[in-house]
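Participant: sequence plus the predicted model coming up.
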Amino acid sequence: MTAGQLIEVDGLEKVFSVRRKAGRLRRVRHEVRAVDGLTFQVPRGEMVGYIGPNGAGKSTTIKMLTGILVPSGGRLRVAGIDPARERTRLARRIGVVFGQRTTLWWDLPLKDSYELVRRMYRVPDAVYRTNLDRCTELLDLGPLLDVPVRQLSLGQRMRGDIAAALLHDPEVLYLDEPTIGLDVVSKAKVRSFLHEVNAERGTTVLLTTHDLTDIEQLCRRVMVIDHGHLVYDGGLDALRAAAGGERTLVVDLERELPPIDGIPGARTVRVDGPRQWLAFPAAQSAAPVVTAVAERYPLVDLSLREPEIEGVIARLYRGADAVGSEIGPH
């Protein structure tokens, strides 16, 4: 394993063979490339967002990283281990949360599920107690420990699943849609907890989600996958710049004035009384725009709005080939 790299993926492929109808009686075999030539590395302690549309290959990648699926080609190592060949050994070093499926025992109280997890992973009593107490406090699980899993709400169960995945001190945590269907309060608790786990324990996190607020609040690095190919790997700011789009400077003036004009690289897109909105390219620095406005107009306040990440991702999908040359390796 390369020094400092916990996850190493090189030319990874997964091909599924499916049969489709071709007439009334015939079925023809087709190959579906769910993952096609995927290459990336994740250093120890990093929290990475892994995003893409439905069917892009995200969950297939996670299943290969955990050893659930065997790759069709390429090379894959997690903590120096080949997941497909040493799945049991790897299981002690990873934690997994699938938002749509629980790893808890449906008819048992939450605390009994945790006790079974402790025995399965042979977690020392002191480590188990410390981790359980910490998860219980940060995820507000105290009132739920005696409740059967079947009686938990989706948000409560999700917090319970995340705690179960961390009881054995995994080096890497895979999260597949961990906030799906959760209310605002539950999402905030989960995000805060994940941030603390990553900061305090140095747990490596690979997060797949359709809630891009998760990515914006938790991850400095994001990887975008589409049709099994990695189309972007880098920071959110660079993603916005690579995919185009505009930033918006919201200007509050002392009084109502005609639309702001003559600011290099910017244009006024909206006026509402003394408040005006100026748009400029996402790749452009805001400093010259702010300076020019401040020098020429009587200001009360300024605020900068970044382009919505959903729109950025949509533009990236539409123009993956065009921006591909702008995207360098991480």
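Facilitator: Cool, got the structure.
Participant: going forward, measure contacts between C-alpha atoms and count neighbours the same way
Facilitator: OK.
Participant: tell me how many other residues crowd D211.
Facilitator: Counted with other CA atoms under 10 Å, residues neighbouring D211 total 14.
Participant: put this next to the first one:
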Amino acid sequence: MKVIEARGLRKEFVVRVKAGAIRRQKRVVAAVDGVDLAIERGEMVGYLGPNGAGKSTTLKMLTGVLMPSGGDVRVCGFTPVPQRVKLARRIGVVFGQRSQLWWDLPLGDSFDLLRHIYRVPAAEHALRLDRCRDLLDLDAFMQTPVRQLSLGQRMRGELTAALLHGPEILFLDEPTIGLDVVSKQAVRGFLAELGEKGDTTMILTTHDLADIERLCQRIVVIDHGRVVHDGTIQALHDRYRSRRRVIADFDEPIQTDIRLPGVELESSTGTRLIFAVDEVGPLISQLTQIGSLRDLSIAEPEIEDVISRLYLSS
């Protein structure tokens, strides 16, 4: 079942640009320019793009914050803006730069207020809160005012707040921005476990591609307001012929001329050979025959590299 359907989704803004020493003239800019998107229940989708590509604008239209300039969009069966009150009960939103918690109240009091706002039965609320307290380790700061929380603690609180009413879709806009390594691991682990259950659809926008690799089976890349890729990470690697690297260290310097289809020698420095390869198996078989192999490692292609190549080509 599709929980998000968008066809020709468009958002235009009017900006004023310089047209002389003191004159300004209006110009229409399309922040989102004809996006088609269909997302099934339970999917975890990474929504990527450079700054200004239209990621956050898309999320704001899907959540009912912004009215589209054109196109059709349905989220959980609702049209977001005119039915945003009904939609709000079916979605959760986490924006890394904005808070839905009460700044001067203890974290636990914010959770209790949200229960009343969303009219969640007490037993359901307690069950979900207990799960989040356990998985996100909230107990140590449940009675701390939100303004005194660290960024990592507040983000764990934001995730909990977004989930207490049992949303069908969770929109995450830069959820790990500014977090330390430990906090990032806690948030990623929680989201991964949530996604494995298949009950919650997640749409994640981020510049931290480690989040995408860990969490998302599908990525949608947007640039200049248009979708330029919709598929798996592997499909993106295949599209740009990203290749793994095999690093072979020998006990003694090696002089070799390995010629195999899909294998390219990138560097040879004494006892170390580095190859870019399509298939690892045939190369490893050859390497074991040409000398005393001390160490062998395989480096997966960097998603940052292929994403940057996609941006440059779009």
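Facilitator: Thanks, I have it. Since this is a predicted model, take the numbers as computed values, not measurements.
Participant: ok, which stretches of the stretch 51-200 of structure 1 are helices?
Facilitator: 58-66, 87-91, 110-121, 125-138, 154-166, 184-201 (DSSP state H, counting those that start in this stretch).
Participant: can you pull up the most central residue in structure 1?
Facilitator: The centre of structure 1 sits closest to G49, judged by CA atoms, centre = their mean, with a distance of 3.0 Å.
Participant: circling back: reformat the helices of the stretch 51-200 of structure 1 as TSV; add mean neighbour count and distance to Q100 of structure 1.
Facilitator: Formatted as TSV, the helices of the stretch 51-200 of structure 1 follow (neighbours: other CA atoms under 10 Å; distance: least, CA to CA, whole Å):
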stretch	mean neighbour count	distance to Q100 of structure 1
helix 58-66	21	11
helix 87-91	15	20
helix 110-121	17	18
helix 125-138	16	21
helix 154-166	23	9
helix 184-201	16	15
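Participant: same list (the ones you listed) but as TSV, adding distance to I313 of structure 1.
Facilitator: Compiled in TSV, the helices of the stretch 51-200 of structure 1 are given as follows (distance: least, CA to CA, whole Å):
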stretch	distance to I313 of structure 1
helix 58-66	15
helix 87-91	33
helix 110-121	38
helix 125-138	32
helix 154-166	27
helix 184-201	21
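Participant: what's the closest of the ones you listed to A322 of structure 1?
Facilitator: Comparison of the helices of the stretch 51-200 of structure 1 against A322 of structure 1 by CA to CA identifies helix 58-66 as nearest, at 22.4 Å.
Participant: where in structure 2 does the closest one fall?
Facilitator: The alignment of helix 58-66 of structure 1 onto structure 2 (TM-score structural alignment) spans residues 55-63.
Participant: what residues does that stretch touch?
Facilitator: 11, 31-32, 47-49, 66-68, 73-75, 80-81, 84, 87-88, 91, 171, 173, 205, 222 (CA atoms under 8 Å, 6 or more residues apart in numbering).
Participant: just the buried ones from those residues?
Facilitator: Applying 16 or more other CA atoms under 10 Å to the contacts of stretch 55-63 of structure 2, the neighbour count classes 11, 31-32, 47-49, 67-68, 73-75, 80-81, 84, 87-88, 91, 171, 173, 205, 222 as buried.
Participant: okay, now the aligned residue in structure 1 for L136 of structure 2: neighbour count?
Facilitator: Under the alignment (TM-score structural alignment), L136 of structure 2 maps onto L139 of structure 1. Counted with other CA under 10 Å, residues neighbouring L139 of structure 1 total 20.
Participant: about what we covered before: for the counterpart of the residue nearest to the centre of structure 1 in structure 2, which residues are in contact?
Facilitator: Matched by TM-score structural alignment, G49 of structure 1 corresponds to G46 in structure 2. Counting by CA under 8 Å, 6+ apart, G46 of structure 2 touches 203-206, 212, 216, 218-220.
Participant: which helix or strand contains G46 of structure 2?
Facilitator: strand 44-48 (DSSP states H and E).
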